[in-house]
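Undergrad: got a structure for you, letters missing:
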């Protein structure tokens, strides 16, 4: 089994979504559901990295940003009217790069979201994504003043040549200045994203980037394997580095363990006590309300969103369509989860975490034992099974990106295979 089949950051994947017919009203969708988390999507970046397949556009003019915030407010008002309650426990601003917005625009984003959704960001954990070029003192001041508890910055590599190879032209001095700014602002939790598998990267250069990151004592680090994907700059070049990426992963994992970090998942490492579970953000939990043209929303029975694209011209078209919308009271594109798909989702979400799956929790939710529902004999060498839990071994975690996709249902796999990227 190849170790890098795909990153399972949500199940089912958005490429399994299809237009809903009929389109259900959000009042129906959210009836009896508890919205535990809020996600706000800002689809703008100053550049598109070569590895990126996120829904984002570059070089957005100020007029478009203003129009987007206007539309976001219209959407938020209508979504709030559809919810029975808004007891959000966590929130996040993602993208794109939310700090592409100016300090004034960020302040407006906070204002409109608080006013429309009734959320108090100073009372719940709030995570915001940033970049080296946009982590400026004025923007960070707004984030901290409004209650941000976690800032995640995509560094990818501290080595300029590797950053260029990933089609992310940045200088180490710019990265260092951004990290200094975040630390000076006093954000409680700093997360640094790094990527391994970049063309020309070695174990020594990879460990050099990790050492550089550790100089800022981040509460969290995410180590991402490089993927080559269709319609991204690197995907069009196309290479496979399975053995190299496994070697780099193991080297990075071992170095962070030696530095005192706990492994939370294949990608996530956390300092004990540095960021409790309430501070960490999980973007795919049930009961998540998504605002913005690239956001997804999750209820127990339906996952929904707007249209999805990667190519720049199609992303721009979808953003333009979103900005022109006036009606946000229905779900347009999505995936209805059967009881079996809900159980499968629970399994995948839990098993890919280092703490594993609680058999008691699964039994309480679905009335059956997980191993009866989903025999996993073909993963036996990578599983540690005891009466209370099913969890991955250390080597099993290394193969998370193979195990996760292997657990997809035939229906989800078929829909993903039929999806035509655009």
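TA: Here it is on my side, so go on. Remember, it's a predicted structure, so these values are computed and weren't measured experimentally. Numbers count the residues shown, from 1 in each chain.
Undergrad: switch to C-alpha atoms for all contacts and neighbour counts from now on
TA: Noted.
Undergrad: quick one, strands of the stretch 151-300 of the chain?
TA: Residue ranges of the strands in the stretch 151-300 of the chain, as given by DSSP state E, counting those that start in this stretch, are 189-196, 220-225, 262-263, 268-270, 288-291, 297-298.
Undergrad: between those strands, which one is nearest to residue 19?
TA: strand 297-298 (14.6 Å; C-alpha to C-alpha).
Undergrad: about what we covered before: between the strands of the stretch 151-300 of the chain, which gets nearest to residue 117?
TA: Across the strands of the stretch 151-300 of the chain, closest to residue 117 is strand 288-291 (C-alpha to C-alpha), at 10.2 Å.
Undergrad: same for that closest one, what does it pack against?
TA: The contact analysis (3 or more C-alpha pairs under 8 Å, 6 or more residues apart in numbering; DSSP states H and E) places strand 288-291 against strand 37-42, helix 62-82, strand 297-298.
Undergrad: may I see the buried residues of it?
TA: 288, 289, 290, 291 (16 or more other C-alpha atoms under 10 Å).
Undergrad: go on, stretch 75-87?
TA: Within stretch 75-87, judged by 16+ other C-alpha under 10 Å, the buried ones are 75, 76, 77, 78, 79, 80, 82, 83, 85, 86.
Undergrad: figure out how far the strand or helix carrying residue 340 is from the centre of its chain.
TA: Element membership of residue 340, judged by DSSP states H and E, is helix 339-351. Its chain's average C-alpha position is 18 Å from that of helix 339-351, according to C-alpha atoms, centre = their mean, to the nearest Å.
Undergrad: which helices and strands does it pack with?
TA: strand 357-358, strand 389-392.
Undergrad: take this one as well and set it beside the first:
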């Protein structure tokens, strides 16, 4: 999939009506900013009664970090005073019990994979991580040692005792946010770290039995050059990570960079990020990695992640924690969303005081009808390098993708973003289509979701 100079020149000369390449990272649809309070507060038992529950995904959210990076707009707070982590785990356990009761006790409830995210789950100390795993296993029924388990960490919290707990409890994938191996770039991203500390953390991770290491890197940082980007790429490759994620930098409202710097939104920055993306993509492809999505690259000889029969387009998700979301076929729900630190602290405090009976109802979310389900299926399939089997779409919805989205797919094809395949077995993006995933994805949002997101007031 390496792009030639001629192909790059053609991409740089794209039609003037093409949208800007960096609009929104589409990792879920509809986005949380389209969620609203649910006045009827439906009971989880009713929501899940008729849902398939044989291949659920389990996500536990820990909303704490030792620092907050300048680009971060995730639901997380700095530090946890006054034994807050213990109170948070108490609430997480109450929620897990309530949710498991709502799912029912039948043998049809099974989890196909699990993840601990945040924030930084390894902000918890080793004993607290043991308790977190116990909550997942004893309160929800997930068998962590039998399914893929992914955990996020940071250089400062990837300590030997924490890693030992995660390895012993069956973690199969550890993802560490490095972002840059160049200290000056880390400072520019308001991420206080030293390369020596990053390397020490990576060494500790490689000393464990966790089979898959993922390293996150960011391109588009102020002062970053092709040479310094190559430095970070090569420094990451030394560790032969099974996975690498390459993220474009975004500057969002209410983040550290958003408050302290003029927004970097001009076309020159777009061009810089596209060039760095292509450089990083081609470098990884040349070093034995396969592209899975715009962001994700997997080493060709990486070990399998074990039995993973969860399909993100159709199967449900159980999210525990105040920043987690849950999915049924007709409703996506969560707690309130915020970026501002004061708002986040208030939401976390409210979560820790929530009684058990309140966890048995959905309070904040968005209904997903058949039209939105089609959009979600197309989005989550098309943004993967392998694309979407057209027969799968027709089997699920009884119609064809080109019938349901004629104008959108025609526009993508006109821009050179789609491989010719209207009569073929699979709908797939071209290399430049993948490069423009953050423009393509938002164009598939429905007018109703767009309006809800536009009306959202950042908090």
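TA: Nice, thanks for sending it over. Just so it is clear, the model here is predicted, and its values are computed rather than measured.
Undergrad: nearest to residue 101 of the first structure, of the strands of the stretch 151-300 of the first structure?
TA: Closest among those, once you apply C-alpha to C-alpha, is strand 288-291, at 16.1 Å.
Undergrad: so where is the closest one in the second structure?
TA: Aligned using TM-score structural alignment, strand 288-291 of the first structure spans residues 317-320 in the second structure.
Undergrad: average offset between that stretch and the first structure?
TA: Stretch 317-320 of the second structure, aligned to the first structure and superposed, deviates on average by 0.3 Å (mean C-alpha distance after the TM-score superposition for the first structure).
Undergrad: helices along the stretch 51-200 of the first structure, start to end?
TA: Taking DSSP state H, counting those that start in this stretch, the helices of the stretch 51-200 of the first structure run over residues 62-82, 103-117, 137-145, 160-165, 172-185.
Undergrad: and the fourth one, how far from the second structure on average?
TA: Superposed on the second structure, helix 160-165 of the first structure shows a mean distance of 0.3 Å to its aligned residues (mean C-alpha distance after the TM-score superposition for the first structure).
Undergrad: show residues contacting that helix.
TA: Under the criterion C-alpha atoms under 8 Å, 6 or more residues apart in numbering, residues 156, 157, 169, 170, 171, 172, 198, 199, 200, 201 lie in contact with helix 160-165 of the first structure.
Undergrad: same question, stretch 257-266 of the first structure
TA: Contacts of stretch 257-266 of the first structure (C-alpha under 8 Å, 6+ apart): 223, 253, 256, 269-272, 352-355, 397-398, 400.
Undergrad: map residue 180 of the second structure onto the first structure.
TA: Using TM-score structural alignment, residue 180 of the second structure sits opposite residue 157 in the first structure.
Undergrad: repeat that for residue 119 of the second structure.
TA: So residue 119 of the second structure corresponds to residue 96, using TM-score structural alignment.
Undergrad: who's in contact with its match?
TA: 41, 42, 43, 44, 45, 54, 55, 56, 57.
Undergrad: swap in 6 Å and give it another go.
TA: With C-alpha atoms under 6 Å, 6 or more residues apart in numbering as the criterion, the residues that contact residue 96 of the first structure are 42, 43, 44, 45, 56.
Undergrad: give the aligned equivalent of the last one in the second structure.
TA: I take that to be residue 56 of the first structure. In the second structure, residue 56 of the first structure lands on residue 76 (TM-score structural alignment).
Undergrad: for the stretch 351-459 of the second structure, what spans make up the helices?
TA: Here the stretch 351-459 of the second structure has its helices, by DSSP H, counting those that start in this stretch, at 370-382, 390-397, 401-404, 406-414, 431-435, 437-443, 447-455.
Undergrad: tabulate those helices (CSV), appending mean neighbour count.
TA: Listed next are these as CSV, based on neighbours: other C-alpha atoms under 10 Å:
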stretch, mean neighbour count
helix 370-382, 19
helix 390-397, 15
helix 401-404, 15
helix 406-414, 15
helix 431-435, 22
helix 437-443, 22
helix 447-455, 14
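Undergrad: residue 86 of the second structure is nearest to which of these?
TA: helix 447-455 (34.2 Å).
Undergrad: mean deviation, that closest one versus the first structure?
TA: Looks like 0.3 Å for helix 447-455 of the second structure (mean C-alpha distance after the TM-score superposition for the first structure).
Undergrad: equivalent range in the first structure for that helix?
TA: So helix 447-455 of the second structure sits over residues 410-418 in the first structure, by TM-score structural alignment.
Undergrad: ditto for stretch 388-399 of the second structure
TA: Counting by TM-score structural alignment, stretch 388-399 of the second structure corresponds to 357-368 in the first structure.
Undergrad: contacts for the matching stretch, please.
TA: Counting by C-alpha under 6 Å, 6+ apart, 350, 351, 369, 388, 389, 390 sit against stretch 357-368 of the first structure.
Undergrad: apply 10 Å and report the result again.
TA: Residues outside stretch 357-368 of the first structure that contact it (C-alpha atoms under 10 Å, 6 or more residues apart in numbering): 339-340, 342-343, 346-351, 369-371, 373, 385-392.
Undergrad: any chance you could map the helices in the stretch 201-350 of the second structure?
TA: 226-237, 256-260, 267-286, 341-352.
Undergrad: nearest to residue 50 of the second structure, out of these?
TA: The nearest among the helices of the stretch 201-350 of the second structure, by C-alpha to C-alpha, is helix 341-352 at 27.8 Å.
Undergrad: what range in the first structure does that closest one sit on?
TA: The aligned range for helix 341-352 of the second structure is 312-323, by TM-score structural alignment.
Undergrad: what does that stretch rub up against?
TA: By C-alpha under 10 Å, 6+ apart, stretch 312-323 of the first structure touches 43, 48, 54-58, 60, 64-72, 74-75, 231-232, 292-294, 306-310, 324, 328, 422.
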